[in-house]
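Peer 1: Here you go, sequence then predicted model.
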Amino acid sequence: MRILVICQYYYPEPFRISDICEELVKNGYDVTVITGLPNYPEGKVLSEYRYRKKRIEIINGVKVVRCFEIGRGRRKFMLFLNYFSYALSASIKTLFMKEKYDVVLVNQLSPVMMGLPAIIYKKKHKKKILLYCLDLWPASLTAGGINEHSVIYKLFHAISKWIYQSADYVAVSSVMFSDYLKNTLGINQETIFHLPQYAESLFLEESEVKLDNKFNFVFAGNIGDMQSVDTIIRTANELRNHLNIIFHIVGDGSRLEACKALCNELNLQNVFFYGRKPLSEMPMYYGLADAMLITLKDDQTISSTLPGKLQSYMAAGKPIIGAINGEAKQVIYEAQCGFCCEAEDYEQLGKLILAFCKSSKKEQMAKNSYDYYRKHFSKEKFMSVLEEALVKMEV
């Protein structure tokens, strides 16, 4: 089977779609990806991809075709240009593509417009689309401060509805997405199925890096508006007199400098920033942790999301402490792998961290975390469900 994958983001950008495509190749599929120019999360296109360099690559058996894209920058206007430059250039690319594929897979993060090239290919070649919904549109716009009654929101409501309805099947990474798609956008429930994310295999490898007489809490991932990492900084300030408690922030994003500035303003000595690290190095930072931290903005739509880092934390067999609402909180409670409080409640998060340090159930939480991952989020289960859906569409 020949699969055309549409996603604005791909390696060396840190998204799981790269691993999915490589796994499909290992399983005997012919995979081509239409993607953009690497610029996430830094905001600038990497130098080795500028001036029409490396527009076609073969990466671990996957053919990667890169379209023109404006870097996302650090301002909302640049992000707007980034979104539309990829949607337009990728749509033109698929319109004139002569290659024939059996199915189209859209790995739909933000923005939803990355589904447009797939629809163009579908209309031209009469092929089916499987859209994997990882960010819910237009609901995600409200978390970015756009009012539901605004013209912009209404426009994207119409666009999003058309894109989702144009897909033959919609896989959702979060159970809560299903109700929104069905009730708000009128998507046929029979075309929607649950496909939670998995963690890359390297997170399953044991890697312990312990610091003597310290409790280490690690946040790993994007540092943007939605992740509310400043909640962790404020918690660190609450616990500044507990000299045996250390916070480690691994990642990059639009709010990294603001978080660093907040640390400096509060004169904190218990928070360390490491910046973005290659995926291959992440197990080392996970190994440092007595528990992993997960935070999100206090927003109804964002709370419906199940962040991919949760699966990585669980695959590594780590207890999880969160200031988070919605589905992620439900999973942590159900798995009995840690503690949770309301999103953005930094004072309560501090109390949970103190409670964890005194708990005698740390090892049991770690075991519960890993066991829940193996039962619900394994890579084998994910690939089995995905491949079954793709084969079904080809018929």
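Peer 2: On my side now, so go ahead. Because the structure is predicted, anything quoted here is derived from the model rather than measured.

Peer 1: For the rest of this, base every contact and every neighbour count on C-alpha atoms.
Peer 2: Noted.

Peer 1: I'd like the next helix or strand past the longest helix along the chain.
Peer 2: With secondary structure taken from DSSP state H, the chain has its longest helix at helix 76-95. Heading C-terminal from helix 76-95, the first helix or strand you meet, by DSSP states H and E, is strand 103-108.

Peer 1: What strand or helix carries A389?
Peer 2: Using DSSP H and E, A389 falls in helix 379-394.

Peer 1: Sort out which residues of that helix are buried, please.
Peer 2: The neighbour-count criterion (16 or more other CA atoms under 10 Å) identifies 379, 381-383, 386, 390, 393-394 as the buried residues of helix 379-394.

Peer 1: in the longest helix of the chain, what counts as buried?
Peer 2: Within helix 76-95, the residues that qualify as buried by neighbour count (16+ other CA under 10 Å) are 79, 81-91, 93-95.

Peer 1: Check those and tell me the two furthest apart.
Peer 2: L79 and L95 (24.4 Å; CA to CA).

Peer 1: What segments of the stretch 1-150 of the chain are strands?
Peer 2: Residue ranges of the strands in the stretch 1-150 of the chain, as given by DSSP state E, counting those that start in this stretch, are 2-6, 30-35, 56-59, 62-66, 103-108, 128-133.

Peer 1: Make JSON lines from those strands and add mean neighbour count to it.
Peer 2: Shown next, in JSON lines, are the strands of the stretch 1-150 of the chain (neighbours: other CA atoms under 10 Å):
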{"stretch": "strand 2-6", "mean neighbour count": "22"}
{"stretch": "strand 30-35", "mean neighbour count": "22"}
{"stretch": "strand 56-59", "mean neighbour count": "12"}
{"stretch": "strand 62-66", "mean neighbour count": "21"}
{"stretch": "strand 103-108", "mean neighbour count": "25"}
{"stretch": "strand 128-133", "mean neighbour count": "25"}
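
Peer 1: let's bring in a second one:
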Amino acid sequence: MAAYHHIQTFLKGSFAIVESSKQLAMSDDESSNDGDSKHDSENEEEVTADMIAARLRERVRANAAALLDRADNRPARDSITESKPADPVETSVKEKQLEAPKEEDPAKENTEEHHKDSNELTKRLQKLALERQKENKDRLKVIQSDRSSHLTGVKTFQELNLPKHLVDAIFSMGFDRPSAIQEEALPRILAEPPRNLIGQAQSGSGKTAAFTLGMLYRITVDEPATCQALCVTPTRELAIQIVDKAVKPMAANMTGLKIELAISGNHIAKSVGVDAHMVVGTPGKVVDWLKRKIVSPKTIKVFVLDEADNMVDEGGFRANSQQIKKSLPGTCQCLLFSATFPPEVVKFASKMVEDPDKILIEDGPEFLVSGEKAL
């Protein structure tokens, strides 16, 4: 309908131009003649102007017909007046246009080439990711605190015997199979009775999903909304990211779950308290909430300390983290993750996590256990 509207507007404008041209031709001739000769010349030029106007109208109609045919996806007609012979010049141009080879749309070619390059790049990245995962898996060193333990890594999430709502959430997040760190960490994080764990893993390894799954697995939503899982990170941005990108998607099917961010800007009065099953925040804010009894440590089942190497770099974070650990019940499961393990981090980790299983990257950045290279 928009095409017909434009054509109608085009016709009105074209006919207006025709009439203006006719009047202009007549006025020019009137100004150049006088007397009787002026009258005779006026009649002759009036005929000439009418002829010009008629030809212009005919051309306008022909163009309008072509536009209408194009709008209706019909073959273009030479003229709207069947009795009028075809213009040889126009016919010749049309024949040349029909004979000319159809030019390819460069934009279409560029788009197809872009899609082809994108698909090839995606395949290469997937192949590289698989190779990297295999390499990381081969470099993982697992040290169990209980030498008699028969815990082994898993190849699929189904082997973990997780509740259906968690398995469904994992697959909906796009996880097809466990990453290298998840294969070894998840059986230990989900073990009964709970086991403490120290894991060496960098961003993008899947460690956030691993400890998030561990926290959600320990939470009982049917119980009163008291803190059952606590995660401490060095920055408020990381705390928000963990909640938005990991906890909420993975807990999508856990109706009634309550989460609270213990970060700067989130002010909660002591009289109100926190009725959340999970708290994720920074060391200073968590210590503040514990001191003011906004959060009770007595009901916490699992404690996660993420990016421990960054905690050590900040002196206040180290002291606050140790204070949090001391307030937790002895039965609380402790999970500590760090990208590197220089001597200072090893010393810090030994105070934070008692009798842990360790999953470390052999020959990775600062692969140390108790200050010595692991064998």
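Peer 2: Perfect, thanks for sending it. On a predicted model such as this, the values are computed, not experimentally measured, just so you know.

Peer 1: TM between them?
Peer 2: Between these two chains, after superposing, the TM-score reads 0.27 (TM-score structural alignment, normalised by the length of the second structure); 142 aligned residues with a CA RMSD of 5.2 Å.

Peer 1: Show me what the helix holding A389 of the first structure is packed against.
Peer 2: Using 3 or more CA pairs under 8 Å, 6 or more residues apart in numbering; DSSP states H and E as the contact criterion, the secondary-structure elements in contact with helix 379-394 of the first structure are strand 103-108, strand 128-133.

Peer 1: Including distance to Y274 of the first structure, could the ones you listed go into a markdown table?
Peer 2: Conversion of those to a markdown table gives the following (distance: least, CA to CA, whole Å):
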| stretch | distance to Y274 of the first structure |
| --- | --- |
| strand 103-108 | 29 |
| strand 128-133 | 30 |
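
Peer 1: Of all the ones you listed, which one is nearest Y180 of the first structure?
Peer 2: strand 128-133 (11.8 Å).

Peer 1: What helices and strands are in contact with that closest one?
Peer 2: For strand 128-133 of the first structure, the packing partners by 3+ CA pairs under 8 Å, 6+ apart come out as strand 103-108, helix 116-125, strand 169-172, helix 379-394.

Peer 1: Next secondary structure element downstream of the helix or strand where D40 of the second structure lies?
Peer 2: If you go by DSSP H and E, D40 of the second structure is part of helix 35-71. Sequence order places helix 88-99 as the next helix or strand after helix 35-71 of the second structure, per DSSP H and E.

Peer 1: Name the next helix or strand downstream of that next one, please.
Peer 2: Stepping forward along the backbone from helix 88-99 of the second structure, the first helix or strand reached (DSSP H and E) is helix 106-139.

Peer 1: And that following helix, what's buried?
Peer 2: Neighbour-count burial for helix 106-139 of the second structure, with 16+ other CA under 10 Å as criterion, is recorded at 133, 136-137.

Peer 1: what sits against K375 of the first structure?
Peer 2: Going by CA atoms under 8 Å, 6 or more residues apart in numbering, K375 of the first structure touches no other residue.

Peer 1: quick one, the helix holding A389 of the first structure and strand 2-6 angle?
Peer 2: Relative orientation of helix 379-394 of the first structure and strand 2-6, computed by axes from the mean of the first three to the mean of the last three CA atoms, to 10 degrees: 110 degrees.

Peer 1: could you check the angle strand 103-108 makes with helix 379-394 of the first structure?
Peer 2: Interaxial angle of helix 379-394 of the first structure relative to strand 103-108 (the same axes, to 10 degrees): 130 degrees.

Peer 1: quick one: helix 379-394 of the first structure to strand 128-133, angle?
Peer 2: Between the axis of helix 379-394 of the first structure and that of strand 128-133 there is an angle of 150 degrees, by the same axes, to 10 degrees.

Peer 1: Which parts of the stretch 201-350 of the second structure are strands?
Peer 2: In the stretch 201-350 of the second structure, the strands defined using DSSP E, counting those that start in this stretch lie at 229-232, 259-262, 278-281, 302-305, 333-338.

Peer 1: now do the stretch 251-395 of the first structure
Peer 2: According to DSSP E, counting those that start in this stretch, the strands that the stretch 251-395 of the first structure contains are 271-275, 291-295, 320-323, 338-341.

Peer 1: Please identify which of those strands is closest to I332 of the first structure.
Peer 2: Closest approach to I332 of the first structure among the strands of the stretch 251-395 of the first structure (CA to CA): strand 338-341, 6.3 Å.

Peer 1: if we look at that closest one, which residues are touching it?
Peer 2: Contacts with strand 338-341 of the first structure, where a contact means CA under 8 Å, 6+ apart, come from 319-325, 329, 332-333, 348-349, 352, 356, 365.

Peer 1: quick one: which of these sit in helices?
Peer 2: Going by DSSP H, the helices hold 329, 332-333, 348-349, 352, 356, 365 from these.

Peer 1: sorry, back to before: and L288 of the first structure, which of the strands of the stretch 1-150 of the first structure is closest to it?
Peer 2: Ranked by CA to CA, the member of these that lies closest to L288 of the first structure is strand 56-59, at 30.8 Å.

Peer 1: contacts for the closest one?
Peer 2: 63-66.

Peer 1: from those, which single one is nearest N107 of the first structure?
Peer 2: V64 (14.4 Å).

Peer 1: just checking, the closest one touches I34?
Peer 2: Yes - applying CA atoms under 8 Å as the test, V64 of the first structure and I34 come out as touching, 6.4 Å apart.

Peer 1: how about a markdown table for the strands of the stretch 1-150 of the first structure, with distance to G338 of the first structure added?
Peer 2: What follows is the strands of the stretch 1-150 of the first structure, written out as a markdown table (distance: least, CA to CA, whole Å):
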| stretch | distance to G338 of the first structure |
| --- | --- |
| strand 2-6 | 36 |
| strand 30-35 | 37 |
| strand 56-59 | 38 |
| strand 62-66 | 38 |
| strand 103-108 | 30 |
| strand 128-133 | 27 |
